[in-house]
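Asker: Below are the sequence and a predicted model; questions follow.
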Amino acid sequence: MSDNELGVFLRTRREAVTPAQVGLPTGARRRTSGLRRAEVAMLAGVSVEYLTRLEQGRDRRPSAQVLSALADALRMTASERIHTYRLSKGAEGGFTCGIGDTTPGRVVRPTVRALLDGLEPAPAVLLNRVSDVVAHTVGYERLAGPIGLLDGTPPNLAWFVFTDSRARIVYPDWDQVADEQVAALKQGSFGTDRYSAMLADELTISAGKAFTRRIETLPGLPRANGIVRLVHPGAGELRLAYETLDLPADDDQRLVVYLPADGATSDALDGLDRRRQPVLRVVSG
């Protein structure tokens, strides 16, 4: 893991914001579509030297006022602002809200189990902070079982993506999926979580640079929703819209629900459902 998570995140965000988004001219001779340090410094009211120190990790304790100004300049969303604040506080050491000495949550509360039952026939999976598969719907088993995702003991989504040779066939957009897996692992108390560190060490040995490069360069802020393509041996290529729902912190778990993103996927998922439950409705937009 990078020891400069705040700097990595600020640089990544700067490179993702276009001049047009902040009202600056694009210019014909720009080498990157993102913002220059000088432009961000001007917008935030800080010096270029100070912004450089933050990005390089030579200064890791910006004030709340500076963080707020940078968040405004970089057009951060609410979740990105919270993430930035957590990274800055984490750099101070001492007290942490992390649970690194606690075994990753594997107990499913009865109400969460009832929620999973109510989501049938939709594919839905409950993951803990190290991406172990804790529980899932029958619909998810029909989706993930044939591709091998549930083969581990316990099954682990990150382990499958980075170490199983089938993953690059299952996920046509493997690089994007791998990015999201690393971003999910780097959330919260990753830097002080011995269980996450153990998984990271195992993935470093098994997957090498495909994993370590992402650990060093990607910020820990995965997308909460989107569309993922998946090639299923019995249903062909599927386009699935997913939504991630974080359970309360004490649960240490997140629920990911998948819905068909187009009519062909809806028909294919219905074909996998041997019990012939109601057809899943296509997500539009």
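Answerer: That came through, no problem. Numbering: from 1, shown residues only.
Asker: Every contact and neighbour count from this point should use C-alpha atoms.
Answerer: OK.
Asker: show me what contacts the most centrally placed residue in the chain?
Answerer: With distances taken as C-alpha atoms, centre = their mean, the residue of the chain nearest its centroid is residue 222 (2.3 Å). Contacts here follow C-alpha atoms under 8 Å, 6 or more residues apart in numbering; on that basis residue 222 touches 180, 181, 183, 184.
Asker: ok, second structure coming up, stack it against the first:
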Amino acid sequence: MGDFVRARRDSIQPEQLGLPDHGRRRAPGLRRSDLATRAGISVEYLTRIEQGRDRNPSLSVVNAIADALSLSIADRTHLHHLAKITGGACAGMRRPAPPDRTVRPGALAALRLLEPGIAVLTNGLGDVLAHTTGFALLTAGSGLLDADAPNLTRYVFTDPRARSFFPDWDAVADEQAFALWTGPSRDAVEWFSTDLAHTAGPEFTRRLHLHTPPPAGTLRIHHPSGHDLRLDRENLDLSADAQRVTLYLPADEATADTLARLQADEPRTPHLRLVA
């Protein structure tokens, strides 16, 4: 792991990362002090990692180094692999059981009462477990529900269509990353975050340990049909199940009229969709 970090540091020129060139130096590439500053760790700690004297960096440190080096997805994945086999934070740990995706009949009955409104039931990892036809209409064409096991957090950070669907993408990304702190279990969140970090990169990892709750506000959506919508959200926590129902309500008359027209254009019999 230390050899890999040092090799990547030596292969990067300061100007590639927008850093000033300090002139001639004994070794090529990025200075150790510059990398340490970008990663938010001490030079001494980085030196121990590169020399193999510290074989237990935490996942947050591994992610911080990957972000500081602007690693590609392939290199980021390899760094996590090296951290495991060298004795890092993941070594010796078994992948925890995935969170329970079972939805109680009572929760489904409550969600069914919200038809044909816009509502979705998720767990703390962002897995979409059930939704109304109104939610399917709202997200049609966005790609959110395309996967066999759709996940809102993964969609926000890895699907390019999310940035068009959510005009205020940064605010939505902050919300999804912060929501992981209320996940079903710390182990499950840790493994989910590690897996997602490989493909999501620094946009995800730099938000992971921000403990400031993002401000709640009106959600703006650019519907693939070309309509711009403004929605308020009401959350109903099912604390016993570590799940949540989110209800989306029109924030203005223009949005209400647009949603009514969209529903009129695609008449259907309300049918609750169970994903779990």
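Answerer: Received the coordinates, thanks. The shown structure was predicted, so the numbers you read here are calculated from the model rather than taken from an experiment.
Asker: quick revisit: which one of the contacts of residue 222 of structure 1 sits closest to residue 193 of structure 1?
Answerer: residue 184 (13.5 Å; C-alpha to C-alpha).
Asker: Please, where are all the helices along the stretch 1-150 of structure 2?
Answerer: Using DSSP state H, counting those that start in this stretch, the helices found in the stretch 1-150 of structure 2 span residues 2-10, 32-39, 43-50, 59-68, 73-85, 105-112, 133-139.
Asker: May I see these arranged in CSV, with mean neighbour count as well?
Answerer: Listed next are these as CSV, based on neighbours: other C-alpha atoms under 10 Å:
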stretch, mean neighbour count
helix 2-10, 16
helix 32-39, 17
helix 43-50, 16
helix 59-68, 21
helix 73-85, 18
helix 105-112, 15
helix 133-139, 20
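Asker: re the thing from before, does the residue nearest to the centre of structure 1 sit in a helix, a strand or a coil?
Answerer: With DSSP: H, G, I helix; E, B strand; the rest coil as the basis, residue 222 of structure 1 sits in coil.
Asker: Ok, which of the helices of the stretch 1-150 of structure 2 comes nearest residue 185 of structure 2?
Answerer: helix 59-68 (16.6 Å).
Asker: Looking at the helices of the stretch 1-150 of structure 2, which is nearest to residue 158 of structure 2?
Answerer: The nearest among the helices of the stretch 1-150 of structure 2, by C-alpha to C-alpha, is helix 73-85 at 11.6 Å.
Asker: what angle do the closest one and helix 59-68 make?
Answerer: Following axes from the mean of the first three to the mean of the last three C-alpha atoms, to 10 degrees, one obtains 150 degrees for the angle between helix 73-85 of structure 2 and helix 59-68.
Asker: and helix 73-85 of structure 2, which stretch of structure 1?
Answerer: Using TM-score structural alignment, helix 73-85 of structure 2 lines up with nothing in structure 1.
Asker: could you say what helices and strands that helix packs with?
Answerer: Secondary-structure packing of helix 73-85 of structure 2 (3 or more C-alpha pairs under 8 Å, 6 or more residues apart in numbering; DSSP states H and E): helix 59-68, helix 186-200.
Asker: one step back: can you list the helices of the stretch 1-150 of structure 2 in JSON lines and add distance to residue 239 of structure 2?
Answerer: Shown next, in JSON lines, are these (distance: least, C-alpha to C-alpha, whole Å):
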{"stretch": "helix 2-10", "distance to residue 239 of structure 2": "42"}
{"stretch": "helix 32-39", "distance to residue 239 of structure 2": "36"}
{"stretch": "helix 43-50", "distance to residue 239 of structure 2": "41"}
{"stretch": "helix 59-68", "distance to residue 239 of structure 2": "28"}
{"stretch": "helix 73-85", "distance to residue 239 of structure 2": "33"}
{"stretch": "helix 105-112", "distance to residue 239 of structure 2": "12"}
{"stretch": "helix 133-139", "distance to residue 239 of structure 2": "22"}
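Asker: Now render the helices and strands packed on helix 73-85 of structure 2 as TSV, adding distance to residue 118 of structure 2.
Answerer: Converted to TSV, the helices and strands packed on helix 73-85 of structure 2 look like this (distance: least, C-alpha to C-alpha, whole Å):
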stretch	distance to residue 118 of structure 2
helix 59-68	36
helix 186-200	27
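Asker: Of all those helices, which one comes closest to residue 232 of structure 2?
Answerer: helix 186-200 (27.1 Å).
Asker: With residue 249 of structure 2 as the reference, measure out to the closest residue in space to residue 223 of structure 2 that isn't next to it in sequence.
Answerer: Distances taken as C-alpha to C-alpha, 6 or more residues apart in numbering place residue 165 nearest to residue 223 of structure 2, at 6.3 Å, with adjacent residues excluded. From residue 165 of structure 2 over to residue 249 of structure 2 the distance is 17 Å, taken as C-alpha to C-alpha, to the nearest Å.
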